[in-house]
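Q: predicted model and sequence follow; I will ask about them next.
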Amino acid sequence: MPAQSAEQLWKAFNETTDTHGASYQTRWFGDQNQPEQVQAATDAILAGQKTATTTPLDSYTAEQVAIPQVGDYNILFNGDLKPVAVLKTVVSELIPFYRISAEHAYHEGDGDGSIGDWRKLKTAEFTPALEEHGHHLNPDTPMVSEVFKVVFRAD
């Protein structure tokens, strides 16, 4: 039976592995007000099609959220904001926008998987939020490039 809460999922995960006292954060991918977008990203993660993400550094600083670190655990929520898996961060790097690799873009699983399409999609996604904080997207805009893996599933 799937976990009813993040705490229950974390407890079930801890019964199968030793996390050495690690803690977790909760996480979803996409706009929380667009559950179909969150669900599509969750489905791609659970299918292994999305294993990476990129976020402007400004988003972390503006929201006063910690930058992902290698070894961090996250409870992944689906479009209904129900816990479905535990993710572990395996790579976290600070990289300028135009230095994000084609391989990383491919592993994000967006669009056609090419770096050109990734840049087009991410420019449209990142520009409004950066401008809201008085910044503009340019080739040197710092990005947090993260790779994660599913280490436990609720089902």
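A: In hand now; what should we look at? Nothing here was measured: the structure is a model prediction, and the numbers come from that model.

Q: can we go C-alpha only for contacts and neighbour counts from here?
A: Will do.

Q: in three-state terms, label the one residue sitting closest to the centre of the chain for me.
A: To find the centre residue of the chain, average its C-alpha atoms and take the closest one (Cα atoms, centre = their mean): that gives T53, at 4.9 Å. Taking DSSP: H, G, I helix; E, B strand; the rest coil as the rule, one finds T53 in the strand state.

Q: I'd guessed it sits against S145; true?
A: Yes. At 6.1 Å, T53 counts as touching S145 under the criterion of Cα atoms under 8 Å.

Q: give the other helices and strands that the lengthiest helix in the chain contacts.
A: For the chain, the longest helix by residue count, based on DSSP state H, is helix 115-132. Applying 3 or more Cα pairs under 8 Å, 6 or more residues apart in numbering; DSSP states H and E, we find helix 115-132 packed against helix 57-62, helix 102-108.

Q: try it again at 6 Å.
A: Packing contacts for helix 115-132, counted by 3 or more Cα pairs under 6 Å, 6 or more residues apart in numbering; DSSP states H and E, involve helix 102-108.

Q: next one for the comparison:
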Amino acid sequence: MPEQSYTGPDDPRIAGLRVEGFAFPGPLRDKLVAAVLSGAKTSTTGLVVEYEHEGEPLPRAGTRGAVVDSAGRVVAVTETTDVRVVLLGEVGLQHALDEGEGYATVAEWRAAHERFWHGDELRAALGDPDFTVDDVTPVVLERFRLVADLR
């Protein structure tokens, strides 16, 4: 989900960086952050509607972000290397593999993402209890690299 800029300590490694909060705090975020820190996760997928709802701009190549864990601690810095907006039905296997969650097929990746996107937390965050995605839902495919492990 898009989040605000980090406003924590005056550490120059993170001052002014966009907060990268993968999923919502909890087990899924912990799993995703661990994958980022291990180097297994080098891509992520967001919904254009999330950015619009939050009034946040889409990520841009060259932008750095402060990765936060479930406790809100900044644990890493990433740099966006590529951003594409495509329709959900166009997401390819390489993107799914690079999400670092062990998906072997696009169908596995999509099923897991639909569970998340159709979940109560996201629907509540969007203010739409009936929110759903389909093949023509615009998604943001973001590629990134780990710049610093701050643990």
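A: Right, received. Where do you want to start? Bear in mind that the values here come from a model prediction, so they are computed numbers and not experimental data.

Q: got the angle between the helix or strand following the longest helix of the first structure and strand 52-56?
A: If you walk from helix 115-132 of the first structure toward the C-terminus, the next helix or strand you reach (DSSP states H and E) is strand 142-153. Calculated by axes from the mean of the first three to the mean of the last three Cα atoms, to 10 degrees, strand 142-153 of the first structure forms an angle of 140 degrees with strand 52-56.

Q: what comes into contact with strand 142-153 of the first structure?
A: Residues outside strand 142-153 of the first structure that contact it (Cα atoms under 6 Å, 6 or more residues apart in numbering): 51-57, 84-97.

Q: in it, what counts as buried?
A: For strand 142-153 of the first structure, the neighbour count (16 or more other Cα atoms under 10 Å) marks P142, M143, V144, S145, E146, V147, F148, K149, V150, F152, R153 as buried.

Q: closest one of those to H136 of the first structure?
A: Closest to H136 of the first structure out of these is P142 (11.1 Å), distances taken as Cα to Cα.

Q: for that closest one, which non-adjacent residue is closest in space?
A: When the adjacent residues along the chain are set aside, P142 of the first structure lies closest to P96, with 4.5 Å between them (Cα to Cα, 6 or more residues apart in numbering).

Q: measure the one you found to I115 of the first structure for me?
A: Look at P96 of the first structure and I115 of the first structure: by Cα to Cα, to the nearest Å, they are 14 Å apart.

Q: same question for V151 of the first structure.
A: To I115 of the first structure, V151 of the first structure is 27 Å away according to Cα to Cα.

Q: again, but for Y98 of the first structure
A: As it turns out, when the distance is counted by Cα to Cα, Y98 of the first structure lies 10 Å from I115 of the first structure.

Q: these two: who's more crowded?
A: Set Y98 of the first structure next to I115 and count neighbours by other Cα atoms under 10 Å: I115 wins out with 19 against 14.

Q: which residues does the equivalent of the more buried one over in the second structure contact?
A: I115 of the first structure maps onto V106 in the second structure when the alignment is built from TM-score structural alignment. Residues touching V106 of the second structure, when contacts are defined by Cα under 6 Å, 6+ apart, comprise L93, A96.

Q: may I ask you to name the longest strand in the second structure?
A: With DSSP state E setting the assignment, residue counts place strand 74-87 as the longest strand in the second structure.

Q: and T51 of the first structure, what's its match in the second structure?
A: Using TM-score structural alignment, the equivalent of T51 of the first structure in the second structure is T42.

Q: check T141 of the first structure too.
A: With TM-score structural alignment as the criterion, the equivalent of T141 of the first structure in the second structure is T137.
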